[in-house]
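Enquirer: following is a predicted model, sequence given first.
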Amino acid sequence: MPKQSAHFLFADKTEIEDLGNGLKRQMLGYNEELMAVKVWFDKGAEGYVHKHRHSQVTYVEEGEFHFNIGGTIRVLKPGDSCLIPPNVEHGAVCPTGGILIDTFSPAREDFVSE
């Protein structure tokens, strides 16, 4: 993984990666210790249940999300956020379409290629 992103990233010049299944991702900045990512969900799109070693905080910018964290499901709306501890299974379904801002510590190495 490159050690860090550029200091300034501009939305109209930063790649938006199509992840398939109604999900897109754009890097907002990272170094080895911290990463922020913007994620678009089409209506009905699902972030599959998974787990990873990273701490994660997610902020709902737009839309409604049904978050499953460790088997507990809650509905989050714009302005809401959640904390996902390391190695806890989690996922989300977005019935409306929406946007999340995900932050990870340390950075997700699997999101960045050399």
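Expert: That came through fine.

Enquirer: use CA for all of it now, contacts and neighbours both
Expert: Noted.

Enquirer: what's the closest non-adjacent residue to the spatially most central residue of the chain?
Expert: Ranked by distance to the mean C-alpha position of the chain (Cα atoms, centre = their mean), the top residue is residue 102 at 3.6 Å. Leaving aside its sequence neighbours, residue 102 sits nearest to residue 58 (Cα to Cα, 6 or more residues apart in numbering; 4.5 Å).

Enquirer: could you do residue 39 as well?
Expert: With Cα to Cα, 6+ apart as the criterion, residue 39 has its nearest non-adjacent residue at 4.5 Å, and that residue is residue 25.

Enquirer: show the contacting residues for residue 31.
Expert: Contacts of residue 31 were listed using Cα atoms under 8 Å, 6 or more residues apart in numbering, and they are 3, 4, 5, 107.

Enquirer: this is the comparison structure:
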Amino acid sequence: MATKVNVSSLPFVLASETPREDLGGGIARQILGYGPEIMIVRVWFEDGSVGDVHSHPHSQSTYVESGKFEVFIDGEKQVLGAGDCSYIAPDLDHGVKCLEAGVLIDTFSPVRKDFLGEG
């Protein structure tokens, strides 16, 4: 039986003290609060940048904090703006194109251990 790794952030995560990771192509991410079953990540997109189509075994809900994005999920496209949200079930192909520079808040379940360098 595999041992469950207990990964978690500190109880309080201050954005001003948390580093951003430059992912290239006009995209940067900041890992915020997380525990074994949930993770919140802020992602900045420059105008025209693209989050390539991909899939993963995590549930994902994304809130548009600012900007405008064309979101692709499982063969469907929708333009979303500030205040809008999307839900991506596990293993569905999805991606995003930034139409106006902005920020997405991604919530994953369970935690994205690959974002933490744990595979």
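Expert: Structure received. Because the structure is predicted, anything quoted here is derived from the model rather than measured.

Enquirer: trace the one helix or strand the residue nearest to residue 39 of structure 1 maps to over to structure 2 and give me the residue numbers.
Expert: Per DSSP states H and E: residue 25 of structure 1 is located in strand 23-30. Using TM-score structural alignment, the residues of structure 2 aligned to strand 23-30 of structure 1 are 27-34.

Enquirer: mean per-residue distance, that stretch to structure 1?
Expert: Average distance, stretch 27-34 of structure 2 versus aligned residues of structure 1 after superposition (mean Cα distance after the TM-score superposition for structure 1): 0.6 Å.

Enquirer: distance from the chain centre to that stretch, please.
Expert: Remark: stretch 27-34 of structure 2 is offset 8 Å from the chain centroid, using Cα atoms, centre = their mean, to the nearest Å.

Enquirer: contacts for it?
Expert: Where contact means Cα under 8 Å, 6+ apart, the residues beyond stretch 27-34 of structure 2 that reach it are 7-13, 15, 18-23, 39-46, 49, 111.

Enquirer: ok, back up a step: tell me the SS of the residue nearest to residue 102 of structure 1?
Expert: strand (DSSP: H, G, I helix; E, B strand; the rest coil).

Enquirer: ok, it to residue 65 of structure 1 distance?
Expert: Separation of residue 58 of structure 1 from residue 65 of structure 1 (Cα to Cα, to the nearest Å): 11 Å.

Enquirer: more crowded one of these two?
Expert: Counted by other Cα atoms under 10 Å, residue 58 of structure 1 and residue 65 do not tie: residue 65 has more neighbours, with 28 against 18.

Enquirer: the more buried one contacts residue 73, correct?
Expert: No - taking contact to mean Cα atoms under 8 Å, the distance of 9.9 Å between residue 65 of structure 1 and residue 73 leaves them out of contact.

Enquirer: quick one: map residue 56 of structure 1 onto structure 2.
Expert: For residue 56 of structure 1, the aligned position in structure 2 is occupied by residue 60, per TM-score structural alignment.

Enquirer: now do residue 81 of structure 1
Expert: Using TM-score structural alignment, residue 81 of structure 1 pairs with residue 85 in structure 2.

Enquirer: can I assume that match is in contact with residue 65?
Expert: No - counting by Cα under 8 Å, residue 85 of structure 2 sits too far from residue 65 to count as a contact (9.2 Å).
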